[in-house]
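Chemist: Output the structure for:
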Amino acid sequence: MGRLETIRASEKQYHDYCYDKNKLFEQGSWLHRPVKTVIELVPLLKGINQPYVSRS
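Modeler: A predicted model of the protein is given here:
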């Protein structure tokens, strides 16, 4: 596994753990509400069936 794949696997493991151990929208947690940046970007994706990030 290359360096980038190792980093991505580690990040996925962290997020899987985080979302398994915490409840979305729970008062007092950082998951209480969506991140402002994400909310601001959602309208830009409207009408795009399969959004993706170019990895070039």
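
Chemist: For the rest of this, base every contact and every neighbour count on C-alpha atoms.
Modeler: Will do.

Chemist: And the helices in the protein?
Modeler: Secondary structure of the chain by DSSP state H: the helices cover 3-21, 36-45.

Chemist: Let's see this one next, to set against the first:
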Amino acid sequence: MDRVDYIRAAEKKYHDACYKNNILFESGSWLHKPVKTVIDLLEYFNDYPYLKVLDY
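Modeler: Below you'll find the predicted structure:
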């Protein structure tokens, strides 16, 4: 496994565990609200007829 594949696998493992062990949008959690950067970028997609964003 090369370095990039190793990093991707480690990141996937981290995220899988994170979302398995935490509840999205739970009050008091860092997953409680959307990421500001994502929200700030939404205006660039105003002309799209349909948009689905996980963080929103």
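
Chemist: quick one, which of the helices of structure 1 is packed in tightest?
Modeler: With neighbours taken as mean count of other Cα atoms under 10 Å, these reach their highest mean count in helix 3-21, at a mean of 11.

Chemist: Next, the mean deviation of that one compared to structure 2.
Modeler: When structure 2 is superposed, helix 3-21 of structure 1 averages 0.4 Å from its matched positions, counting by mean Cα distance after the TM-score superposition for structure 1.

Chemist: about what we covered before: out of the helices of structure 1, which is closest to residue 27 of structure 1?
Modeler: helix 3-21 (14.6 Å; Cα to Cα).

Chemist: What are the contacting residues of stretch 8-22 of structure 1?
Modeler: Stretch 8-22 of structure 1 is contacted by residues residue 31 when judged by Cα atoms under 8 Å, 6 or more residues apart in numbering.
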